[in-house]
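K.L.:
Here's a sequence, model it:
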Amino acid sequence: MRLLIARCTVDYDGRLTAHLPEARRLIMVKADGCVAIHADGGAYKPLNWMNAPNKLEEEDDRWVVTSPKGETLTITLHERVWETETELGEDPGLTKDGVEAHLQELLAANTDAIGENLQLVRREYPTDIGPVDLLLRDAEGQAVAVEIKRRGEIDGVEQLTRYLERMDRDPLLRPVRGIFAAQLIKPQARVLAESRGIACVEVDYDELRGIESDELKLF
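P.N.:
Purely as a prediction, here's the structure:
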């Protein structure tokens, strides 16, 4: 991980053009090549970024990041304020809370709650950017990747999208379809998922545990 605080201007040229005027910002370069520019605000979201894989060329006062698609991110450095670089090592990944971990266990044992004619291949199927919760096969043998959340939000859809992109590189798996499963899926997350061809499934945790719903039923 490399961190640089600098007074800089930033220009992006690709699907559109964008310009950040001169200001102090944090520039982050991760070990996988991802480059992100942050302001002192706005929570976790960077002002601009370039995902890996890419190529970073450095000059004294300018960094140019180029993607395989020809997009460029040009960072012009007007003043270097502070810089450090350190090796973080391999990350063990996110530890799920008790509900999410139990949901995964229950859905692995009851795949009909996700969809019909789905067979479990493996829980925590590894990719080079982390494990997807469930890998299933449908009746036609197509691979199905399932990401499970207690509360389904946009970040979970983005996470599953990244897993699907990596899994589709494996000729033994592709094409891989995705299912986003959660107790509750927010409308914005559902819209994003469906726009990417990802199915959404809301699951009842209590029902999976064998606890009857408080709702009145005819039968």
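K.L.:
C-alpha only now, for contacts and for neighbours.
P.N.:
Fine.
K.L.:
how near is the residue most central in space within the chain to Ile129?
P.N.:
Closest to where the C-alpha atoms of the chain average out (CA atoms, centre = their mean) is Gln159, at 2.3 Å. Going from Gln159 to Ile129 by CA to CA, to the nearest Å gives 10 Å.
K.L.:
and this one, so I can compare the two:
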Amino acid sequence: MRLVVARCSVDYAGRLSAHLPLATRLLMLKSDGSVLVHSDGGSYKPLNWMSPPCTMSVVEPDADQVDAGVAEIWRVSQSKTGDVLLLSIHEVLHDSEHELGVDPGLQKDGVEAHLQKLLAEQIDVLGDGYSLVRREYMTAIGPVDILARDHQGASVAVEIKRRGDIDGVEQLTRYLELMNRDPLLAPVQGVFAAQEIKPQARTLAIDRGIRCVTLDYDALRGLDDSHSRLF
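P.N.:
This next block holds a predicted model:
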């Protein structure tokens, strides 16, 4: 991972446009090709980012940009969508690279692990004719929670969260990109399943062709029958 602290402005162009004015920010360049722009606030979420597959090139600024103080421009292009992230670097305050190695992946808490077990046992919650292939299907970047097949025999990758947010959708997107390269699995559809799914995560999932399923933990445990309730 490369970490750069720089005074920069950032522009995103594609399906939507966004601009971050000149300020000092942390730029993270990961080995998977993703680029994230962070400020010293806002918790863990980046201000803007580009997800893989993408490529980065360094572009010389034009005369007007040089006069404005731009030393170099980083152009990050998304290979599939054509979206572009432009980082206008005015001054680099820190630049370092670190080898993090292979991450073992997130260790799920009790509720999340139990949700996975219950859904695997009741896979028809996802739809009639669904069948379980296996839990914890391993990919090159970690295990997807459930690999299943739908009523037509097509592969379905299911990512399970207690609370579904944008990071979970991004995680499932990375799994799907890898799994769809396997001719024995492709085409692989995605299902994002959680007890609660945030509106932004649902919007992103739908935009990427990922189906969202809200899980009723009590119903899966047999403690609540939603069909027998009056309200």
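K.L.:
quick one on the thing from earlier: look up how far Cys8 of structure 1 lies from the residue nearest to the centre of structure 1.
P.N.:
Counting by CA to CA - Gln159 of structure 1 and Cys8 of structure 1 are separated by 30 Å.
K.L.:
got it, and Asp204 of structure 1?
P.N.:
From Asp204 of structure 1 to Cys8 of structure 1 the distance is 50 Å (CA to CA).
K.L.:
Now do the contacts for the nearest residue to Lys198 of structure 2 once chain neighbours are set aside.
P.N.:
Distances taken as CA to CA, 6 or more residues apart in numbering put Asp165 closest to Lys198 of structure 2, at 5.5 Å, once the chain neighbours are dropped. By CA atoms under 8 Å, 6 or more residues apart in numbering, the contact list for Asp165 of structure 2 reads Ile197, Lys198, Gln200, Ala201.
K.L.:
Does the third one fall in a helix, a strand, or a coil region?
P.N.:
This points to Gln200 of structure 2. helix (DSSP: H, G, I helix; E, B strand; the rest coil).
K.L.:
Is it correct that it is in contact with Gly164?
P.N.:
No - if you go by CA atoms under 8 Å, Gln200 of structure 2 and Gly164 don't touch, sitting 9.7 Å apart.
K.L.:
Looking at these two, which is more packed in?
P.N.:
A count of neighbours by other CA atoms under 10 Å puts Gly164 above the other of Gln200 of structure 2 and Gly164, at 23 against 11.
K.L.:
So what does that one match up with in structure 1?
P.N.:
Matched to structure 1 by TM-score structural alignment, Gly164 of structure 2 sits across from Gly152.
K.L.:
How about that match: what's its closest non-neighbour residue?
P.N.:
Using CA to CA, 6+ apart and skipping residues adjacent in sequence, the residue nearest Gly152 of structure 1 is Ile185, 4.2 Å away.
K.L.:
Can you list the buried residues in the longest helix along structure 1?
P.N.:
If you go by DSSP state H, structure 1 has its longest helix at helix 154-167. Buried residues in helix 154-167 of structure 1, counted by 16 or more other CA atoms under 10 Å: Ile154, Gly156, Val157, Leu160, Thr161, Tyr163, Leu164, Arg166, Met167.
K.L.:
Same question for stretch 11-20 of structure 1.
P.N.:
Going by neighbour count (16+ other CA under 10 Å), the buried part of stretch 11-20 of structure 1 is Asp11, Tyr12.
K.L.:
end-to-end on it?
P.N.:
Across stretch 11-20 of structure 1, the terminal residues are separated by 6 Å (CA to CA).
K.L.:
Mean deviation, the top strand by length along structure 2 versus structure 1?
P.N.:
In structure 2, assigned by DSSP state E, the strand with the most residues is strand 84-97. Strand 84-97 of structure 2: mean distance to aligned residues in structure 1 after superposition is 2.6 Å, counting by mean CA distance after the TM-score superposition for structure 1.
K.L.:
Which strands or helices does that strand pack on?
P.N.:
Under the contact criterion of 3 or more CA pairs under 8 Å, 6 or more residues apart in numbering; DSSP states H and E, strand 84-97 of structure 2 touches strand 2-13, strand 72-78.
K.L.:
ok, residues contacting the last one?
P.N.:
Think strand 72-78 of structure 2. 35, 50-61, 83-90.
K.L.:
Can you tell me how far the closest residue to Thr81 of structure 2 other than its chain neighbours is from Leu147 of structure 2?
P.N.:
Spatial nearest neighbour of Thr81 of structure 2, excluding adjacent residues (CA to CA, 6+ apart): Gly14 at 7.8 Å. According to CA to CA, Gly14 of structure 2 stands 32 Å off from Leu147 of structure 2.
K.L.:
so which helix or strand takes in the spatially closest residue to His38 of structure 1 that is not a sequence neighbour?
P.N.:
Among residues not flanking His38 of structure 1 along the chain, Pro46 sits closest, at 4.6 Å (CA to CA, 6+ apart). Using DSSP states H and E, Pro46 of structure 1 sits in no helix or strand.
K.L.:
What count of nearby residues applies to Pro46 of structure 1?
P.N.:
Quick note: Pro46 of structure 1 (other CA under 10 Å) scores 17 neighbours.
K.L.:
repeat for Ile211 of structure 1
P.N.:
Counted with other CA under 10 Å, Ile211 of structure 1 comes out at 10.
K.L.:
ditto for Asp133 of structure 1
P.N.:
For Asp133 of structure 1, using other CA under 10 Å, the count is 22.
K.L.:
same deal with the one 3 residues further on?
P.N.:
The local packing of Leu136 of structure 1 (other CA under 10 Å) involves 23 other residues.
K.L.:
Kind regards, and thank you for your time.
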